[in-house]
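Asks: here is the input, now give the coordinates:
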Amino acid sequence: MRMSGCDRGHGRPSRGSQDMLAQQDLPFQEEEVGQNDVAVPLAQDAIGALAPEKVGALRESMEILQAKQAAMTIEGETQVSFLKKKFFRSNPAEFSGGPDSIKVDEWLKQIIRSFVILDIRDRELRVVLAAYQLKGEGGQWWKFVKHRVEHTWEAFTHTFQEKFLPPRSRERLRKQFEELRQLDTPVAEFGATFTRLARFAP
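Replies: Here you go, the predicted structure:
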């Protein structure tokens, strides 16, 4: 039996009507997409606004660090220059080499005493100043070995003594001290000899 048009209107909705209702119930996707498109440029603008500030702060920090390093360098150079002047004004002894082992030891002790009095602690600076006082044979020796020796005070004194005050020379002076007798030697002369040799006593 065929249904009338009125019956179709009051009956179950047709398939096409259901699809239209379903589409009306769905959220409008284009609006959501539009919000995302707007949010991305806003975030990029925010990052772009912060970037110059960060770059500026980083550049300022680097400039401050460089200024501090430059100040420390100038201060260090000024201090070294000041110590050099103090050292040379003290009229330090020179060393020209030679076979006299006692003079070798005396020169080294005088230089060390000057460093202590003037409060020169930098090991490399000590080497520079001591080497400047080497003349003649001493100067030639240093010119030959300076590129082979570490520029620390310990290395310098060790190499210097190996050359100009080796163990055999120390042993010879030690024996002289042990065999020292006053006999007819004047007291003043004996006292001076005793003092010079006493440093090599065992």
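Asks: rest of the way, CA atoms for contacts and neighbours
Replies: Fine.
Asks: just give me how far stretch 128-148 sits from the chain centre.
Replies: Taking Cα atoms, centre = their mean, to the nearest Å, one finds stretch 128-148 lying 27 Å from the centre of the chain it belongs to.
Asks: following up with a second sequence; could you model it the same way so I can compare the two?
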Amino acid sequence: MAETLRQQQQQLPPSPPLPVLPLIQAHQADDRTIALTKEFKKMKPPLFCGGVDPLKAEAWVLGIEKLFEVFLCTDAQKVQLAAFTLEGEARRWWMLIGNKDEGINWAQFLEVFYEKYFPQCIWDWKVFEFERLKQGNHTVAEYEAQFTELAKFALHMVDTDYKKARKFEGVLRGSIQERVNVLKFSKYVDVLDRALMSESNMASHNRPFEWKGKMQGSYSN
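Replies: From the prediction side, this is the model:
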């Protein structure tokens, strides 16, 4: 019996080698993540420790997203880098959430983050602010900054580029809106560019009259 088993074992094909390549790839991915994190740390990203102040949570998101404008990385890497800046209670929260939601993208991260640190009542107020937002006496650049900041809380109102363009154009100051509306732009970037150009042209046109008025005043004195 023992001799028979020995012969059968000799006839079996050799065992396949262990899959070394996936292990190597995993180590390479870890090395890239470490290198990316070190580079991101040099930019001194804002830290977030949690708490009950939604304005601090919003300020942290704005600070992180500002860095992402110049620090090129994938959506998944954004989540990894943002998680690196969480400390204290926020870090403990993410350790629980991150284990359940592996592979989430940046938009999904913001959704769970705001759900935790931005109460619904504050969110509703931001939507109300966006609904009432007008350019007023602000410059186009100032108005655009407010528009962009508040729009993320009311995505249902700007979920297409056309709707975003109409919303932005609809509450521009009258003199600027007239110059933009006549062109019937369908893209937000075109509406913004035209509004900025119109504001600049109007300022240039008014400048000689202001200078002339000052000169006449100096002569009368």
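Asks: can you pull the TM-score for these?
Replies: The TM-score (TM-score structural alignment, normalised by the length of structure 1) is 0.50; 146 aligned residues with a Cα RMSD of 4.0 Å.
Asks: so which residue is dead centre in structure 2?
Replies: The centre of structure 2 sits closest to residue 65, judged by Cα atoms, centre = their mean, with a distance of 4.4 Å.
Asks: just the element for that residue, please.
Replies: Element membership for residue 65 of structure 2 (DSSP states H and E) is helix 54-68.
Asks: tell me the first helix or strand C-terminal of that helix.
Replies: helix 75-84.
Asks: residue in structure 2 paired with residue 134 of structure 1?
Replies: Mapped onto structure 2 by TM-score structural alignment, residue 134 of structure 1 lines up with residue 86.
Asks: assess the claim that that match and residue 57 are in contact.
Replies: No - with contact defined as Cα atoms under 8 Å, residue 86 of structure 2 does not count as touching residue 57 (11.0 Å).
Asks: what's the overlap in contacts for those two?
Replies: 48, 50 (Cα atoms under 8 Å, 6 or more residues apart in numbering).
Asks: what's the neighbour count on the aligned partner of residue 169 of structure 1 in structure 2?
Replies: Residue pairing (TM-score structural alignment): residue 169 of structure 1 is matched to residue 122 of structure 2. A count of neighbours around residue 122 of structure 2, defined by other Cα atoms under 10 Å, yields 13.
Asks: quick check: nearest residue in space to residue 122 of structure 2, chain neighbours excluded?
Replies: residue 54 (7.7 Å; Cα to Cα, 6 or more residues apart in numbering).
Asks: can you find the partner of that neighbour in structure 1?
Replies: By TM-score structural alignment, residue 54 of structure 2 lines up with residue 99.
Asks: which other helices and strands contact the longest helix seen in structure 1?
Replies: Criterion DSSP state H: the longest helix present in structure 1 is helix 29-89. With contacts defined as 3 or more Cα pairs under 8 Å, 6 or more residues apart in numbering; DSSP states H and E, the packing partners of helix 29-89 of structure 1 are helix 123-132.
Asks: quick one, the helix it packs on and helix 29-89 angle?
Replies: Relative orientation of helix 123-132 of structure 1 and helix 29-89, computed by axes from the mean of the first three to the mean of the last three Cα atoms, to 10 degrees: 30 degrees.
Asks: what's the first helix or strand after helix 123-132 of structure 1?
Replies: That would be, after helix 123-132 of structure 1 and using DSSP H and E, helix 136-145.
Asks: what's in contact with that next one?
Replies: 95-98, 131, 134.
Asks: I'd like to know which of the residues you listed is nearest to residue 63 of structure 1.
Replies: The nearest member of the contacts of helix 136-145 of structure 1 to residue 63 of structure 1, counting by Cα to Cα, is residue 131 at 38.6 Å.
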